[in-house]
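Novice: sequence? don't have it. structure:
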């Protein structure tokens, strides 16, 4: 079969799905093995915290700039490919560093381009699927599937070969992501596409993103998003203190990821029936209820359905937020708007992690009650936005 025929069979959606499948794999390996590798390298717990925190803090400065550059490019693809190639090559430096400052430098330089690319990919894919009448959620779901596959396989690899296996695995997955980026399609339409009725206001400049009715719902979900970082950082520890067996904790974490992917595959059924902000509000309310239940050290039989609510509290809220941003912004600022959303998520995650870490020492699992109030406040922000501006169909 000729290469031309092969290219004809690979639709833009399929090529983008292949990239999403590899997009979070390196992160999936790092979640499992990075702390173990750093510890084996003699890095202290405090230094491990710094290595994880510095890239996140720098991303607050970088993401919006990268989004703005991507919007001004001929197509978003060029920025995604360049960022992926840089993020693929830099991790090779991990083979040559063995102390705190060297690891911090290489890890930060590797993390920045990868994280800066993610909102650009989301914006580009959402615009492409809107134009072609296909489903963004199904494509994005394969990113979570790839993440889960690597979570499981990295655990087995570390058990078999030790922590020294982490760097080769991480570098290989970073290079795999870079190579699949080369196969991405052009995302922009060759001709301008009208996506909303002319009577509906659409933000076409960055300053228009600061209108309260627009900021409130994405800020509200960023608050909800931040509470999920609490789950990642402290749930396993609190479960162990509660007496949950270690062999149960892994499947419980995996159950949340399974629920996340399932909702993404089913996203199209929700997006056509409800407004984006009503779905974000639902995610906030369910998150508040979830954290209240978690505060009282529930037994395993109750933790199972609580983990399944991850489909609503995270996936539904995240997809609805991306959908909302796309509804109310033009292609001229698509990537910048999604990057703005990511910056809010990261900011709230830092606040939540620092605050919850302090509260756990004072309150134990009852600190989840504060997380519930945090999520409820996020829902209040969405409610205020709905009072200020009707959903798109009503506004039109």
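Specialist: Looks like it came in fine. Quantities reported herein were computed from a predicted structural model and do not represent experimental measurements.

Novice: okay, CA-based contacts and neighbour counts for the rest of this
Specialist: Noted.

Novice: okay, residue 233 and residue 188: tell me how far apart.
Specialist: Counting by Cα to Cα, to the nearest Å, the gap from residue 233 to residue 188 is 38 Å.

Novice: look at those two and report which has more neighbours.
Specialist: residue 188 (18 against 13; other Cα atoms under 10 Å).

Novice: quick check: the more buried one touching residue 75?
Specialist: Yes. Judged on Cα atoms under 8 Å, residue 188 makes contact with residue 75 at a distance of 5.9 Å.

Novice: try this one side by side with the last:
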């Protein structure tokens, strides 16, 4: 994903077309998670849903190797994204069930995804320098096939018995001011990420850094994420979900502002990437902790699906489209990241209306 903008730029797409494509494929994250969650919750076979999603994600992603043009690429990537939404909630659910919601144990397991991300972003950045902007597609295909192969060796956890009372309680959980506020904050946060996901790699390359340097910068952000995951459980227990989110999202706003104004300074650029520990690492850990304890084991797949479809789907789509509109082939980079910072500030303000005891 960090190099999708580079790949599309190499295929001759304009910044507005890249933003539109990001928005369209992100729309697939609105309906997809809920459909898969219903299937997982009703069948009680989350692992089978995960395996099917991984297989179909790999197959549809490989279409990118054979098609060209805006709509053909958009369709193949949108299908890939829709099937991808079957994967993350099931992995999160299986993990949280295994560790019984323990935030410290969850963080220690989740950091391995970050380690893999670090290695692959550095490697892919080097491949771009050595070969071309097509390299991320081949790397992605290999990774997705490997993911499917690994899921074959996982085991299905015991299914929790359901009751009519449990079935009714999920709607009581959804239809609350606390959950609505949490969704609004998540949507604004993901909206702010539009410029970063769509254009950060291009931005850094335009500033004169090499593909490998870009890979190291992305990897640095994830390395910071690894460190924070090791401490996430303790911090959440000590300060609570609300204040962890408030602090982390405020630091995210600072991060986008630094990118808007001072990205040409290598030290500031490095500092902004270190803040990824909070803008993704802590916000993700705190959000997963909230959803797991708010919905319980039975409906955590459904709760995560709503979170992903609204926050990442709607927020991501608006953020991607808006970033493409304002980017203007890099001329609007400062404005785009400034607007992202403002969205993060609004995300923080929305949480101030929620009592710490309710999160």
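Specialist: Yep, it's here. These numbers come from a predicted model, not from an experiment.

Novice: tell me the residue in structure 1 aligned with residue 31 of structure 2.
Specialist: Using TM-score structural alignment as the criterion, the counterpart of residue 31 of structure 2 in structure 1 is residue 61.

Novice: for structure 1, which helix is longest?
Specialist: Taking DSSP state H as the assignment, the helix of structure 1 that covers the most residues is helix 100-132.

Novice: give me the mean deviation of that helix from structure 2.
Specialist: Mean deviation of helix 100-132 of structure 1 from its aligned counterpart in structure 2 after superposition (mean Cα distance after the TM-score superposition for structure 1): 2.9 Å.

Novice: show the contacting residues for the residue lying closest to residue 200 of structure 2 once chain neighbours are set aside.
Specialist: Here the nearest residue to residue 200 of structure 2 in space, its sequence neighbours aside, is residue 2; by Cα to Cα, 6 or more residues apart in numbering that works out to 7.5 Å. Counting by Cα atoms under 8 Å, 6 or more residues apart in numbering, residue 2 of structure 2 makes contact with 121, 197-198, 200-201, 218.

Novice: output those residues as TSV; include the columns distance to residue 24 of structure 2.
Specialist: As requested, the contacts of residue 2 of structure 2 are exported to TSV (distance: Cα to Cα, whole Å):
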residue	distance to residue 24 of structure 2
121	24
197	14
198	13
200	19
201	20
218	24
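
Novice: and the residues you listed, which two are furthest apart?
Specialist: When these are compared pair by pair using Cα to Cα, the two farthest from each other are 121 and 198, 15.2 Å apart.

Novice: and the helices in the stretch 51-200 of structure 1?
Specialist: Counting by DSSP state H, counting those that start in this stretch, the stretch 51-200 of structure 1 has these helices, from start to end: 76-89, 100-132, 136-161, 166-181.

Novice: and of the ones you listed, who's closest to residue 341 of structure 1?
Specialist: The minimum distance between residue 341 of structure 1 and the helices of the stretch 51-200 of structure 1 falls on helix 100-132, with 8.3 Å, by Cα to Cα.

Novice: name the residues of the closest one that are buried.
Specialist: Judged by neighbour count using 16 or more other Cα atoms under 10 Å, the buried positions of helix 100-132 of structure 1 are 100, 103-129.

Novice: other SSEs contacting that helix?
Specialist: For helix 100-132 of structure 1, the packing partners by 3 or more Cα pairs under 8 Å, 6 or more residues apart in numbering; DSSP states H and E come out as helix 45-72, helix 76-89, helix 136-161, helix 317-328, helix 334-363.

Novice: fine, thanks again, bye for now.
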